[in-house]
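Enquirer: for reference, the sequence and a predicted model appear below.
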Amino acid sequence: MSTDTNLELLRESIAHHNDPETRDQYLDSYSEDLVLHGADADGLEELRAFYHTVWEAIPDLTVTIDNAVAEGDEVGARYSWSGTHAVTGEEVALDSGLTWYRFEDGKIVERWVAEGTGGAIRDIVTP
């Protein structure tokens, strides 16, 4: 796959994440054998459960890719996200997250999350 294709796959995945009607497709671009680094999840099923918890807490969550770079089979993304907490009604935001992805045959097979990102998300989700 080309770097442009991998970047487009990531952007499509994020578009699903942002659309409550297609959120269940968000992780379709991930391999069943996904390896996670720095995440509060071990494998695809735990990652899926994590996102369902996040979407329940912040139903209008929107992720914005602020910048992305691609080289070879890897894509790095700097992003922000915002939404409204379902319990408190407060606007919540993560100003800067960093995630690195490795693709194989059109699927994300490995993902690195910047240290502290999971804790920051957990703090926002849990009022």
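Expert: Thanks, I have it.

Enquirer: from here on, contacts and neighbour counts on C-alpha atoms
Expert: Will do.

Enquirer: quick one: neighbours of residue 108, just the number.
Expert: Residue 108 has 25 neighbours, counted by other C-alpha atoms under 10 Å.

Enquirer: and the nearest residue to residue 97 once chain neighbours are set aside, which helix or strand is it part of?
Expert: Distance criterion C-alpha to C-alpha, 6 or more residues apart in numbering; nearest residue to residue 97, sequence neighbours excluded, is residue 79 at 5.2 Å. In this structure, residue 79 sits in strand 74-84 according to DSSP states H and E.

Enquirer: what about versus this one:
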Amino acid sequence: MTFVQLIDCKTSRLDEMNRLMDTWVEATRGKRTATHALVGKDRSDASHLIEIVEFPSYEEAMRNSNLPETDKIFQEMVALCDEMPTFTDLDVVRDEQLNTLAARAFFSALGSIEPDAVAEHITDDYVDHDPANGEAVQGVAAMREPYARWLAGFDFGFTVEDQIAQEDRVCTRWTWRGHHKGEFLGIPPTGQDVTMEGMTWHRFRDGRICEAWWSYDRAGVLEQLGVLGD
């Protein structure tokens, strides 16, 4: 179970505290078990800081605490604080990246919704970066029109294989599987089952996709359809 420790402290020496954190990161390279650290400053009190440190488990957090480098940095941190910091230990019972869930919902919908319904997932000023277009295309039609072509040519669906999220962006590695049922890029329906792997970066705004960068092997699909030879 993921474990999070909150460190609540007050200090008027924020710059020194930041340098101390940099020192700890360097000193524990290859040893630390912490996976994520975030420091927040109280908007109503600039001396009030809360540090959030994430670990894979409580046991890993304890292993990290027992590092001599961690103990040394802790003593130096206490010296920089106006008062003794307090600690809150939390077992994480729910952890969701909301944009990641939105990206997964988007891929789950593709292949089963009509082209006009794509607008529910993207912003009006959506920008699409697709290697098939050569340059970026803007507007809802940038997604709706190519989606309609794929939908006319294939019965298909996406399987999400992996996802990572950072700030307002989500990267999804996916597998696409389709059955060639209709004309596609001038190719008559073959009845062939085809697969394709790819990755998509999505940028989100207000819970909807506002920009996308696609990377996929369309040539591999054409080869499976017998259009491209060796």
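Expert: Done, it's in. Just so we're clear, the structure is a prediction, and the values are computed from it rather than from any experiment.

Enquirer: name the single longest helix found in the first structure.
Expert: Secondary structure of the first structure per DSSP state H: the longest helix is helix 3-18.

Enquirer: which secondary structure elements does that one contact?
Expert: Using 3 or more C-alpha pairs under 8 Å, 6 or more residues apart in numbering; DSSP states H and E, the elements in contact with helix 3-18 of the first structure are strand 62-71, strand 74-84.

Enquirer: next, format those strands as CSV and append distance to residue 112 of the first structure and mean neighbour count.
Expert: Listed next are those as CSV, based on distance: least, C-alpha to C-alpha, whole Å; neighbours: other C-alpha atoms under 10 Å:
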stretch, distance to residue 112 of the first structure, mean neighbour count
strand 62-71, 14, 16
strand 74-84, 9, 18
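
Enquirer: could I get these as TSV with distance to residue 110 of the first structure?
Expert: Listed next are those as TSV, based on distance: least, C-alpha to C-alpha, whole Å:
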stretch	distance to residue 110 of the first structure
strand 62-71	14
strand 74-84	9
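
Enquirer: nearest to residue 16 of the first structure, of the ones you listed?
Expert: Taking C-alpha to C-alpha, strand 62-71 is the member of these nearest to residue 16 of the first structure, at 10.2 Å.

Enquirer: would you state the strands of the second structure in chain order?
Expert: For the second structure, the strands defined by DSSP state E occupy 3-10, 36-42, 45-55, 86-91, 122-129, 137-138, 154-166, 169-180, 193-205, 208-216.

Enquirer: pipe these into CSV and attach distance to residue 97 of the second structure per row.
Expert: Converted to CSV, the strands of the second structure look like this (distance: least, C-alpha to C-alpha, whole Å):
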stretch, distance to residue 97 of the second structure
strand 3-10, 16
strand 36-42, 14
strand 45-55, 15
strand 86-91, 17
strand 122-129, 18
strand 137-138, 26
strand 154-166, 7
strand 169-180, 9
strand 193-205, 12
strand 208-216, 13
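
Enquirer: for residue 62 of the second structure, find the nearest of those.
Expert: strand 45-55 (9.5 Å).

Enquirer: and that closest one, which stretch of the first structure?
Expert: Mapping strand 45-55 of the second structure onto the first structure (TM-score structural alignment) gives no aligned residues.

Enquirer: could you check how far the aligned partner of residue 178 of the second structure in the first structure is from residue 8 of the first structure?
Expert: In the first structure, the residue matched to residue 178 of the second structure (TM-score structural alignment) is residue 83. Separation of residue 83 of the first structure from residue 8 of the first structure (C-alpha to C-alpha, to the nearest Å): 24 Å.

Enquirer: same check, this time on residue 102 of the first structure
Expert: 13 Å.

Enquirer: tell me which of the two has more neighbours.
Expert: Taking other C-alpha under 10 Å, residue 102 of the first structure and residue 8 do not tie; residue 102 has more neighbours (21 against 12).

Enquirer: what residue of the second structure matches up with residue 104 of the first structure?
Expert: Checking TM-score structural alignment: residue 104 of the first structure goes with residue 205.

Enquirer: just residue 67 of the first structure next, same as before
Expert: Structural correspondence for residue 67 of the first structure with respect to the second structure (TM-score structural alignment): residue 162.

Enquirer: which ones are touching its match?
Expert: 172-174 (C-alpha atoms under 8 Å, 6 or more residues apart in numbering).

Enquirer: about what we covered before: OK, contacts around the match of residue 104 of the first structure?
Expert: Contacts of residue 205 of the second structure by C-alpha under 8 Å, 6+ apart are 123, 168.

Enquirer: then residue 17 of the second structure?
Expert: Applying C-alpha under 8 Å, 6+ apart, we find residue 17 of the second structure in contact with 77, 80.

Enquirer: counterpart of it in the first structure?
Expert: Residue correspondence to the first structure (TM-score structural alignment): residue 17 of the second structure is left unmatched.
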